[in-house]
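# Any chance you could fold what I've pasted below:
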Amino acid sequence: MADESIQNGDSQASNNDITMAEPAPLPSASNGGDVEVKEVKLEDLFADVDSEDEEFPSSRPQETQPSSSPTAAPGSPLEIGISLKASDPEILRSFYQRLFPWRHLFQWLNHSPTPTNDFAHREFALTLQNDVWRRYMSYPTSDLMRKEMLNLLPSRIEIGPVYTTNPRDRKTVRNASAFKPVAKELCFDIDLTDYDEIRTCCDKANICQKCWRFMVMAVKVVDAALREDFGFKHIMWVYSGRRGIHAWVCDKKVRTMDDQKRRAVANYLEVIKGGAQGGKKVNLRRPLHPHISRSLDLLAPYFQTDVLATQDPWLDADRAAHLLTLLPDRPLTTALQNKWDASPGRSSAAKWADIDAVAKSGASKSLDARQLLEAKQDVVLEYTYPRLDIEVSKKLNHLLKSPFVIHPGTGRVCVPIDPRRLEEFDPLAVPTVQELLAEIDEWKEEAEGGGSGSEDHHTVKEENAPEIKKEDGGPAAKRTNIQDWEKTSLRPYVEYFRSFVLTLMKDERDARVKREREEADGMEF
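This next block holds a predicted model:
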């Protein structure tokens, strides 16, 4: 069972970013009525009984005793957590020990409360210190995975497919062709660097709230297509930690799709094509496909507010010249160019309005109104439609960064995003690992100090413990075994992830029970 170590340069990984607000509760994971299932309730499987790790009484990644003062004296946990880099081994150790939701990650990839090959045969790839990259790692349980992560302290964890056998045993298989991928979520990767030619506020790895709006547009379009056109239900959007976003489509019928079907879905969603600079990137047949028509309806408001008004993409003369190349009539573009040359500094919104105004003025005798309308539709799509890294979606064996890992450059956690609260999500407000560790220490110091701090914090004393209602709607119960992630701003993201996983497992369990019931009925004579 040899583990391969290769240089990180061969990794298929990419870096991306964003932030999210506390989600609304998802539907309860009840049995649904008429089928008696003799199993433990799914919600009970997520009982917060993870170890409190008394061997690590403070999140401070050193053994120095914490200061009794909440103002972070030199060498205190608060100061150390903030001063160290996100990729520092002691920071990673504290994060994996105290905050990473191992149990929920296992349930998500295992699709069942008890261990199955869905998890045991799943490939994980790890980026270790000195950029060493290990592939074909696998683990039978979440506890064993957690133990090895605390030993290896990877700066990055990537998730691959489920194989026909344990990936660690691939070299022992007699027939090499027998070791092959059989299942994986359908994934999408969208990176703001692919928008550099149309965004004006930032470039390269830099992002702000203005250009993050392109990610909002992307999620709206892709999520609608996956749900309405393909009937997919379990779609999880995850902030990449820096400048992008990932989608994980987790439905069972999706996970078993072969490469040909994955390419078909990817090609269906791909509209922006062509090189990084210049040229027309949208070339669509008419009449427009219903997916494109729906996308235009979704994107039109964003084009007016976030593109024309905020990005102002054609204020610069060179960029305005590109817009003219996208219009179909030479006399029209000549008249527009003359108008803009006479009015330097004209805004993009004004230039966009000029197209119709000049067209109606009769500047061109050969203008085809239908062609102009279609060209303007293509322009809207070029400046708003999602720019997908399509290769990520086409291959069953492609690796993608795991949710909840830390981006080594920004220190931000790769958190899931509730698409119902997409407009509220702020990538720059996503917590960094240093901030999270400091929040744990603030909680501890406040509790030890008798709760003299902010009322926003819950103390660990029983009389002040928060009341958490049970999942079954029963009476409230006071909590004393509060998990470390619950003491931090990571809490809403973990809770949303937990709800997503519960719903996924419930649907898979109900489908299995229904199938077993139908098989039993078919055997009756």
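# hey, let's count contacts and neighbours off CA atoms from now on
Noted.
# ok, residue 107 - contacts?
Neighbour list for residue 107: 113, 501, 505 [criterion: Cα atoms under 8 Å, 6 or more residues apart in numbering].
# For these, which entry has the maximal number of neighbours?
With neighbours taken as other Cα atoms under 10 Å, the top of those is residue 501, carrying 26 neighbours.
# Would you mark the buried spots in stretch 360-369?
363-364, 367 (16 or more other Cα atoms under 10 Å).
# could those residues go into TSV alongside distance to residue 78?
Formatted as TSV, the buried residues of stretch 360-369 follow (distance: Cα to Cα, whole Å):
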residue	distance to residue 78
363	68
364	68
367	67
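# can you list those in JSON lines and add secondary structure and distance to residue 486?
Converted to JSON lines, the buried residues of stretch 360-369 look like this (DSSP: H, G, I helix; E, B strand; the rest coil; distance: Cα to Cα, whole Å):
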{"residue": "363", "secondary structure": "coil", "distance to residue 486": "65"}
{"residue": "364", "secondary structure": "coil", "distance to residue 486": "65"}
{"residue": "367", "secondary structure": "coil", "distance to residue 486": "63"}
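# From the residues you listed, pick the one nearest residue 24.
residue 367 (51.4 Å; Cα to Cα).
# The closest one: what's its closest spatial neighbour, skipping adjacent residues?
Using Cα to Cα, 6 or more residues apart in numbering and skipping residues adjacent in sequence, the residue nearest residue 367 is residue 329, 6.1 Å away.
# how many neighbours does that neighbour have?
Neighbour tally, residue 329, other Cα under 10 Å: 18.
# so who does it touch?
Counted by Cα under 8 Å, 6+ apart, residue 329 has contacts 364, 366-367.
# Alongside the first, I'd like the structure of this one:
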Amino acid sequence: MSLATTLPANDMGTPSSGVSKAYDATSPEHVVMMRTFYEKVFPYSLYYHWLNGGHSETTKQFQNREFSFTVGDDVYIRYQSFKDQAFMESEFLRLCPSKIDIGAIYTTRPRDKKSVLPSAFQPKEKELVFDIDMTDYDEIRTCCSGGDICHKCWKFMTIAMKVIHAALTEDFGFEHIMWVYSGRRGVHCWVSDERARNLSNEGRKAIVGYLEVIRGGSHQERKVNLSSQLHPHLQRSLEVLKAYFKDLILVEQDVLQRESGWMKMVKMVGDEEMRKELQNSWAKEPDSTSESKWDTLDIVVSKLGLQRKGWKLAALNTVKREIIFQYTYPRLDDKVTTGINHLLKSPFCVHPKTGRVCVPIHPDQFDTFDPLAVPTLDQIIEELRQVEETSGESSPNSGPRKSQLATQTSLRPYLKVFEEFVSGIRRQAQSELNGKFAC
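Below is the predicted model:
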């Protein structure tokens, strides 16, 4: 049975920051709600077993892990670590952080950093992580900009998750992969396989290099250069991109509607003769739809193709593919991935700008996940209040009762996704333990 859940959709074209109208991260009420969240909702057991590598007994994989907290009035605290799950829970409740970041596993406990020599405190391992932010698509999307998102531009995230997930599973053979909504305008990916955790910075750079197609800053017009014969990863990715390109880029984003939009695409074309032909053709029919202008590109390619041979013809035929890649292929923040000591926001944080919980996304749910329907802090607290009113219990509980409270809120489907992910890691750890005993 799939854990994917289709959530209610909002107006398809309305930009939104996802901020709840009643949500104010600076208010005293927010602090009280956050304390309740950490007291009754946060999935400590699953979280602990994930970061403990699926083991029942606490290991250095957990004890030597760096956490950082943002508390109070934007006070940032690094190099926190915990001896066990109970201590982690008590510190979360004591500090009530507005943001939690997860870092590397070090050679010694991060909280002891000041008492050891620098050479004795080195990052040893960390999950392979990816960060994809919607603002990196601002030069492409026309519906929103900055921190705003809508269902139209969220499709860029859907494409990114599909393309990268396929590469990680099919090309690299990774199994323990968790995608997480950032709480506002992007997604994070955590690869927890042992091979991934033990990658050096160079190994991480190699994977980024394998995945990266779009190169160059905002002032570089042509960011994609493809050979006529595509690598299998790029060929597989192209099939995903093509499935979305027409509706997303030509219809919903309508990128060729204005002259500024079509001139941007013209400048992406490497062939000078084709650039001139396109510019002239589109200028003659400025009011034609983006779809019609795209069809004109086909006509121009066919016309010039009759005059070309060899590599010149092959180069001409790559133009459309390069444009499709530049408009839709994932845009990675390589620094997040390549630096083993780089921290990344924790799952199940509450985003301080939107109040939305950073929830995991099941791979079966890439197409149906709705970032604007993700539970907010105030929504969850209200649901808890209703549950406690119904049950007649209002005091904080420990053990199973506390876990059951969270599953009676709108976080339930996301907790199931997290549980499935952690269960896979625990099975792997148990299998390895059984193998050692068998020897």
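# before we move on, back to that, and the buried residues of stretch 360-369 of structure 1, which is closest to residue 268 of structure 1?
residue 367 (31.8 Å).
# residues touching that closest one, list them.
Per Cα under 8 Å, 6+ apart, neighbours of residue 367 of structure 1: 329, 332, 359.
# Now do whatever residue is furthest in space from the centre of structure 2 against residue 85 of structure 2, distance only.
The centre of structure 2 is farthest from one residue, residue 307, which by Cα atoms, centre = their mean lies 44.9 Å away. Distance of residue 307 of structure 2 to residue 85 of structure 2, computed by Cα to Cα, to the nearest Å: 70 Å.
# mind listing the strands for the stretch 351-500 of structure 1?
Ranges of strands in the stretch 351-500 of structure 1, per DSSP state E, counting those that start in this stretch, are 400-401, 416-417, 467-469, 476-478.
# ok, for the residue sitting nearest the centre point of structure 2, nearest residue in space, not its chain neighbours?
In structure 2, the centroid-proximal residue (Cα atoms, centre = their mean) is residue 187; its distance is 1.8 Å. Spatial nearest neighbour of residue 187 of structure 2, excluding adjacent residues (Cα to Cα, 6+ apart): residue 181 at 4.6 Å.
# Tell me the residue in structure 1 aligned with the one you found.
Matched to structure 1 by TM-score structural alignment, residue 181 of structure 2 sits across from residue 239.
# count of residues packed around that match?
Residue 239 of structure 1 has 28 nearby residues by other Cα under 10 Å.
# I'd like the distance between it and residue 5 of structure 1.
From residue 239 of structure 1 to residue 5 of structure 1 the distance is 28 Å (Cα to Cα).
# corresponding residue for residue 432 of structure 1 in structure 2?
In structure 2, residue 432 of structure 1 lands on residue 376 (TM-score structural alignment).
# what residues are up against that match?
Contacts of residue 376 of structure 2 by Cα under 8 Å, 6+ apart are 20, 350, 354-357.
# please redo it, this time with the cut-off set to 7 Å
Residue 376 of structure 2 makes contact with 355-357, according to Cα atoms under 7 Å, 6 or more residues apart in numbering.
# how about these in TSV, adding neighbour count and distance to residue 408 of structure 2?
Listed next are these as TSV, based on neighbours: other Cα atoms under 10 Å; distance: Cα to Cα, whole Å:
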residue	neighbour count	distance to residue 408 of structure 2
355	26	19
356	29	17
357	24	16
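# Now render those residues as TSV, adding distance to residue 80 of structure 2.
Below are those laid out as TSV (distance: Cα to Cα, whole Å):
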residue	distance to residue 80 of structure 2
355	24
356	24
357	22
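# Which contacts among the residues you listed does structure 1 share?
Comparing these with structure 1 on both residues aligned by TM-score structural alignment, their matches' Cα atoms under 7 Å, the contacts found in both are 355-357.
# Residue 81 of structure 1 against residue 434, yeah?
Yes. Using Cα atoms under 7 Å, residue 81 of structure 1 makes contact with residue 434 at a distance of 4.9 Å.
# More neighbours: which of the two?
residue 81 (27 against 23).
# wait, which of the contacts of residue 367 of structure 1 is closest to residue 153 of structure 1?
residue 329 (59.8 Å).
# Now do that closest one against residue 360 of structure 1, distance only.
When residue 329 of structure 1 is compared with residue 360 of structure 1 (using Cα to Cα), they lie 13 Å apart.
# okay, and the common contacts of those two?
Common neighbours of residue 329 of structure 1 and residue 360 (Cα under 7 Å, 6+ apart) do not exist.
# Which stretches in the stretch 151-300 of structure 1 count as helices?
Counting by DSSP state H, counting those that start in this stretch, the stretch 151-300 of structure 1 has helices at residues 209-228, 252-255, 259-269, 290-302.
# Minimum distance to residue 350 of structure 1: which of these has it?
helix 290-302 (16.3 Å).
# Measure the mean distance from the closest one to structure 2 post-superposition.
Compared with structure 2 after the fit, helix 290-302 of structure 1 shows a mean deviation of 1.1 Å (mean Cα distance after the TM-score superposition for structure 1).
# so where in structure 2 does that helix end up aligned?
So helix 290-302 of structure 1 sits over residues 232-244 in structure 2, by TM-score structural alignment.
# And for stretch 121-129 of structure 1?
Stretch 121-129 of structure 1 corresponds to residues 64-72 of structure 2 when matched by TM-score structural alignment.
# so what does the longest strand out of those in structure 1 touch, helix or strand wise?
Scanning structure 1 for the longest strand, with DSSP state E as the assignment, gives strand 156-163. In terms of contacts (3 or more Cα pairs under 7 Å, 6 or more residues apart in numbering; DSSP states H and E), strand 156-163 of structure 1 is packed against strand 122-127, strand 181-183, strand 400-401.
# And that strand against structure 2, how far off on average?
Comparison of strand 156-163 of structure 1 with structure 2 after fitting gives an average deviation of 0.5 Å (mean Cα distance after the TM-score superposition for structure 1).
# Perfect, I'm done here.
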